[in-house]
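> What follows is a protein structure lacking sequence information:
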């Protein structure tokens, strides 16, 4: 009906939730399949990142461990996306300062976008390839950029009208208050600066995830990816304010853009999927760099271990006992590595993981820690102290 009253946000949300409830059975099957695929992909990514593809076949049999593994991966992915999307949040806050004049926000989002793009590109270029500057030099260039940006914004009639309207709405009794306009412009300036500075966060994640060779070409490639990551994540805000659809559709499309832009950045960033999975493995203790003594009850003999890497390998009840830590513990799958490698980074594991042994938790006994002979007899450690009768 042409004269039908449009649905409110709450009504639209309720309507779509009912649709989800109606089709929940096929959706649950779809989500289960997607979860299985994601589990396979993340396990494969971890096994590949440490150069142990033999983990895959054994790990896939431990289906009961897949749920906590996926929960850890999704939690780490969420944290990763929050850092990547820091510029999105601050840019959205900048545009939201003009909520008192919604009729101009679709124009203001483009006006505010230009100085932010210039600032982000300039900042990342300076950090990657620009001249080395001290803190005062960086502050000087930041102030020059901010001053030029504010002057350029104030030359635009749309921006001046928006500032006047928002300042007037903030104090209707004093519509010509210049202090209000000053404070409003100060808030705009601070958010512009914060949005640009936050571009270093996705760049830091991308650099941290990279494990390749440090060459000028690689550095230039990482700079371009960092610029893309810091700017493409501004698109959800642009789409939200430019779209003329109802609030529910704008939020839905904006959220979709957030997920798509974040996913694209993760996919094109070298090493990012492996970095996320590697961090998730530490969070759920699948990788636990804590030294302990393990007795291997089957498959291995004492002579199988290189003492130059494993150190002193003892024989207990005819079984080898080694000092090790789990690089991967998933269900009954256990990958033990010598403690001499406990401080190796993700970049180094493809070279050193061949020294680790793949076994099962059910065939491994974690031995209790023994006291140091030098501490024996100390009260509270080793032998109990003698008590004198009174």
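Done, it's in. Values in this document were obtained by computation on a predicted structure and should not be read as measured data.

> can we go C-alpha only for contacts and neighbour counts from here?
Fine.

> Please, where are all the strands along the stretch 251-390 of the chain?
For the stretch 251-390 of the chain, strands defined by DSSP state E, counting those that start in this stretch occupy the ranges 292-296, 314-316, 319-330, 333-338, 357-360, 364-367.

> Give me the contacts around the longest one.
What that stands for is strand 319-330. Contacts of strand 319-330 from elsewhere in the structure, counted by Cα atoms under 8 Å, 6 or more residues apart in numbering, are 59, 62, 65, 281, 285-298, 300-302, 310-315, 334-339, 342.

> Buried ones from those residues, can you make that a ChimeraX selection?
For the buried members of those, the matching ChimeraX selection, counting by 16 or more other Cα atoms under 10 Å, is:
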select :59,281,285,286,287,288,289,292,293,294,295,296,297,302,310,313,334,335,336,337,338,339,342
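
> The stretch 201-350 of the chain: helices as residue ranges?
Ranges of helices within the stretch 201-350 of the chain are 216-232, 235-242, 247-268, 272-283, 307-310, 349-352, based on DSSP state H, counting those that start in this stretch.

> Tabulate those (JSON lines), appending distance to residue 123.
Output for the helices of the stretch 201-350 of the chain, formatted as JSON lines (distance: least, Cα to Cα, whole Å):
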{"stretch": "helix 216-232", "distance to residue 123": "9"}
{"stretch": "helix 235-242", "distance to residue 123": "19"}
{"stretch": "helix 247-268", "distance to residue 123": "19"}
{"stretch": "helix 272-283", "distance to residue 123": "22"}
{"stretch": "helix 307-310", "distance to residue 123": "45"}
{"stretch": "helix 349-352", "distance to residue 123": "33"}
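
> before we go on, here's another structure to hold up against the first:
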């Protein structure tokens, strides 16, 4: 009888909600489309800003159908970016989960483990920026040494780690008891993996850096790199540190994830340009392969610099050039000379002015 009443109550509560959604489905769909266009336009502006051609944004944003397709590709690249950046958080969560005998033990040890990983990050970031000439092997060995030393020292002198490790080793949930040093060794491996996976956010920060290579700039870059690695662990730290129900802990974890993502964007705003630059390559908005184009726009042909463009006259009023596409959106086409094909993203604002703006109707791609 109780189950019947519960089912009836559930139907009563869910039916009006479903009816309200169906009744306002048109407005909801319109709002979602509007939100998609706003986000798509913002991401397109990020790309045009990254290549130094914001003058193209207004005309390109008028193609709303293509803008939604662009949003899909940007969304997929953003998800891939987040998954890569979350590698360190997953490994850190694995390390904390090894102390799973009691939740209070995890809550007790998570801040200590967070400190050990932060020490490894500081060493890793310093070596990458200030001693890159030492090579990957030497840097990796030093990071291993620092992480191992920090793990052993903290275990010996900090009971917040020593007590959970000893308890979980001697009283495991499954299997036989083991030596605390054995558990500490596997804990060290997970922490080392967390530290090494910090190379992903560091690489993104280095790619997004737009400052000068001065001592002050390098120091500031190191701090940004270390903070970017640390904030990736905040959601996991919040999950294990929080008391209460599992739903509440997941909510705080999600809030920590959103906060960490926003903080990372504030630290390195040029990352948005990297994501949209990659999305443009996947979608075909950008193509760095040099190809032959037949120009029929007489005004453009007359303004081309023969020192930059290798012109091959084809017929009266047309010319054949070697170029690659930096921006192709709808009928808009931005072609750049072949010598700029290997230009890095951060240098495009200096060179994109040398590219010519035309349309797909006046610049035909020729077969190989």
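Nice, I can see it. Please read these numbers as outputs of a predicted model, since none were measured by experiment.

> Tell me which of the helices of the stretch 201-350 of the first structure lies nearest to residue 91 of the first structure.
For those, proximity to residue 91 of the first structure was assessed by Cα to Cα; helix 235-242 is nearest, at 7.2 Å.

> residues in contact with the closest one?
So helix 235-242 of the first structure is contacted by 88, 91-92, 105-107, 109-110, 250-251, 253-255, 257-258, 261 (Cα under 8 Å, 6+ apart).

> make it 7 Å
Contact with helix 235-242 of the first structure is made by 88, 92, 105-106, 109, 250-251, 254, 257-258, as judged by Cα atoms under 7 Å, 6 or more residues apart in numbering.

> okay but residue 224 of the second structure is in contact with residue 265, surely?
No. Between residue 224 of the second structure and residue 265 there is no contact under Cα atoms under 7 Å: 11.0 Å.

> Which stretch among the helices of the stretch 201-350 of the first structure approaches residue 364 of the first structure most closely?
Across these, closest to residue 364 of the first structure is helix 307-310 (Cα to Cα), at 16.5 Å.

> follow-up on the earlier one: with distance to residue 99 of the first structure and neighbour count as new columns, can the contacts of helix 235-242 of the first structure be given to me in TSV?
Output for the contacts of helix 235-242 of the first structure, formatted as TSV (distance: Cα to Cα, whole Å; neighbours: other Cα atoms under 10 Å):
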residue	distance to residue 99 of the first structure	neighbour count
88	17	25
92	11	20
105	7	22
106	11	17
109	12	22
250	15	19
251	16	17
254	17	20
257	21	20
258	21	22
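
> now, which of those residues sits nearest residue 13 of the first structure?
Nearest to residue 13 of the first structure, judged by Cα to Cα, of the contacts of helix 235-242 of the first structure is residue 251 at 10.9 Å.

> hmm, back to that, more neighbours, residue 224 and residue 265 of the second structure?
Ranked by neighbour count (other Cα atoms under 10 Å), residue 224 of the second structure and residue 265 place residue 224 first, with 21 against 14.

> Nearest residue to residue 170 of the second structure in space, ignoring adjacent ones along the chain?
Nearest-residue entry for residue 170 of the second structure: residue 177, 4.7 Å, with adjacent residues in sequence omitted and distances by Cα to Cα, 6 or more residues apart in numbering.

> what does residue 286 of the first structure give?
Per Cα to Cα, 6+ apart, closest to residue 286 of the first structure is residue 329, 4.6 Å.

> circling back: what's the closest of the strands of the stretch 251-390 of the first structure to residue 84 of the first structure?
When the strands of the stretch 251-390 of the first structure are compared by Cα to Cα, strand 319-330 sits nearest residue 84 of the first structure, at 27.6 Å.

> what's the mean distance for the closest one versus the second structure?
Compared with the second structure after fitting, strand 319-330 of the first structure deviates on average by 1.8 Å (mean Cα distance after the TM-score superposition for the first structure).

> so that strand aligns onto which residues of the second structure?
Aligning strand 319-330 of the first structure against the second structure (TM-score structural alignment) gives residues 318-329.

> and the closest residue to residue 210 of the second structure other than its chain neighbours, how many residues sit next to it?
Of all residues not flanking residue 210 of the second structure in the chain, residue 346 sits nearest, at 6.6 Å (Cα to Cα, 6+ apart). Other residues lying near residue 346 of the second structure total 18 when counted by other Cα under 10 Å.

> about what we covered before: mind checking which of the strands of the stretch 251-390 of the first structure is nearest residue 27 of the first structure?
strand 319-330 (28.0 Å).

> Buried ones in the closest one, by neighbour count?
Across strand 319-330 of the first structure, burial judged by 16+ other Cα under 10 Å covers 319-330.

> nearest to residue 71 of the first structure, of the strands of the stretch 251-390 of the first structure?
strand 319-330 (13.7 Å).

> Okay, angle between the closest one and strand 333-338 too, please.
Interaxial angle, strand 319-330 of the first structure versus strand 333-338 (axes from the mean of the first three to the mean of the last three Cα atoms, to 10 degrees): 120 degrees.

> about what we covered before: now for the buried residues of strand 319-330 of the first structure, which pair is the farthest apart?
Largest pairwise distance in these, by Cα to Cα, is 23.4 Å, between 319 and 330.
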